[in-house]
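Visitor: okay, predicted coordinates and the sequence, questions at the end:
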Amino acid sequence: MTNWFVQNRDKKEEDVGPLRPSELLERVRKGEVTQETMVRKDDSPWFQASQVGGLFEAARRPTIEYFCPQCETEVSEPPVLCSNCGLDVHQAITRITENSIGNQADRSFSSQAGKSVKNWLLKKRIRKDNKKTDES
């Protein structure tokens, strides 16, 4: 797995890392890593985060979170066993979080992506419901 490192801006503290790719993505979403922030992958030389292909686009995409319908504990994408209550979760409660980083254009892109994800989830749910009806 790739390890990422983030150069500390004020140079008074140590660089941040190693980070998993998901942790780097989360730092972008929080605004801790900007396009000008210097990063490196494993032992490579430092370069601007804007050169990491797809990083900022991925940070704008909505995040889908899944929750157990019985105890509302966050779970991974179903089917999954809830670690809190032991329920075999086949259909979870979902929450879509739109990630808006940067300027207004970024927020507009995120809003369109959010609608796209909502439509995808609706189609997926309709297909599952139709499949259950066909099996009955």
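Guide: Received the coordinates, thanks.

Visitor: going by C-alpha atoms from here, please, whenever you check contacts or count neighbours.
Guide: Will do.

Visitor: residue 89: neighbouring residues, count only.
Guide: Look at residue 89: counted by other Cα atoms under 10 Å, it has 20 neighbours.

Visitor: that one contacts residue 77, correct?
Guide: No - the pair residue 89 and residue 77 does not pass the contact test of Cα atoms under 8 Å, sitting 9.1 Å apart.

Visitor: from residue 8, how far off is residue 19?
Guide: Separation of residue 19 from residue 8 (Cα to Cα, to the nearest Å) stands at 14 Å.

Visitor: show me where the chain has its strands.
Guide: Listed in chain order, the strands of the chain (DSSP state E) span 4-6, 16-19, 38-41, 47-48, 63-67, 74-75, 80-81, 88-89, 93-97.

Visitor: just put these in a markdown table and tack on distance to residue 29.
Guide: As requested, the strands of the chain are exported to a markdown table (distance: least, Cα to Cα, whole Å):
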| stretch | distance to residue 29 |
| --- | --- |
| strand 4-6 | 14 |
| strand 16-19 | 15 |
| strand 38-41 | 15 |
| strand 47-48 | 16 |
| strand 63-67 | 11 |
| strand 74-75 | 20 |
| strand 80-81 | 27 |
| strand 88-89 | 29 |
| strand 93-97 | 11 |
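
Visitor: second structure follows, compare the two:
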Amino acid sequence: MAEWYIQQLNAPEDLGPLRPSDLLKKVRSGDVKPDTLIRKDDSAWFHASEVGGLFEAAMRPTIEYFCPQCNHPVTEPPVMCSHCGREIRKARTQITENTISNGTRLPEQPGRSVQSWLKRKMLRRPGQGEA
């Protein structure tokens, strides 16, 4: 799984590693803005606005699944609940509409997937030609 890092100004260390879902939470809370420097795994630092689709992904609704027996969070069914051991074929769902706090404006760049963005950035590393 990819690990993300956030460069924190006036802090002794970078924040991370973060899972992709944690990075999206930071965008939604306003902690990551378009000019915030972030990186994926060991890539170079980039402004968050350069990561195609990041802010659009943060705005998409999220779906959480819960065991209908014990109400413990689970992954998308079919799955076994790690809390009560029940086999779940249909879970209780919760859909959350997301916004970005602090009035952060979406970058003007058209949305592209983060995966395709990273592939393009990796191809442009020093000493390598563009594809």
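Guide: Looks like it came in fine. Fair warning: this is a prediction, and the values are worked out from it, not measured in the lab.

Visitor: aligned partner of residue 44 of structure 1 in structure 2?
Guide: Taking TM-score structural alignment as the criterion, the aligned counterpart of residue 44 of structure 1 in structure 2 is residue 43.

Visitor: helix or strand: which one has the residue nearest to its match when sequence neighbours are not counted?
Guide: Distance criterion Cα to Cα, 6 or more residues apart in numbering; nearest residue to residue 43 of structure 2, sequence neighbours excluded, is residue 122 at 7.7 Å. Using DSSP states H and E, residue 122 of structure 2 sits within helix 114-123.

Visitor: my read is that residue 84 of structure 2 contacts residue 70, right?
Guide: Yes - with contact taken as Cα under 8 Å, residue 84 of structure 2 and residue 70 are classed as touching, separated by 6.7 Å.

Visitor: what touches both of residue 89 and residue 77 of structure 1?
Guide: Between them, residue 89 of structure 1 and residue 77 share no neighbouring residue, with contact defined by Cα atoms under 8 Å, 6 or more residues apart in numbering.

Visitor: next, count neighbours for residue 1 of structure 2.
Guide: Counted with other Cα under 10 Å, residues neighbouring residue 1 of structure 2 total 6.

Visitor: do you know how far it is from residue 41 of structure 2?
Guide: Per Cα to Cα, residue 1 of structure 2 is found 9 Å from residue 41 of structure 2.

Visitor: now swap in residue 23 of structure 2 and tell me
Guide: Residue 23 of structure 2 sits 13 Å away from residue 41 of structure 2 when distances are taken as Cα to Cα.

Visitor: go on, residue 11 of structure 2?
Guide: Relative to residue 41 of structure 2, residue 11 of structure 2 is positioned 20 Å away (criterion: Cα to Cα).

Visitor: more neighbours: which of those two?
Guide: Applying other Cα under 10 Å to residue 11 of structure 2 and residue 41 shows that residue 41 carries more neighbours, namely 14 against 8.

Visitor: what is the burial count for residue 57 of structure 2?
Guide: Residue 57 of structure 2 sits with 19 neighbouring residues when counted by other Cα under 10 Å.

Visitor: so who does it touch?
Guide: With contacts defined as Cα under 8 Å, 6+ apart, the neighbours of residue 57 of structure 2 are residue 24.

Visitor: counterpart of it over in structure 1?
Guide: Matched by TM-score structural alignment, residue 57 of structure 2 corresponds to residue 58 in structure 1.
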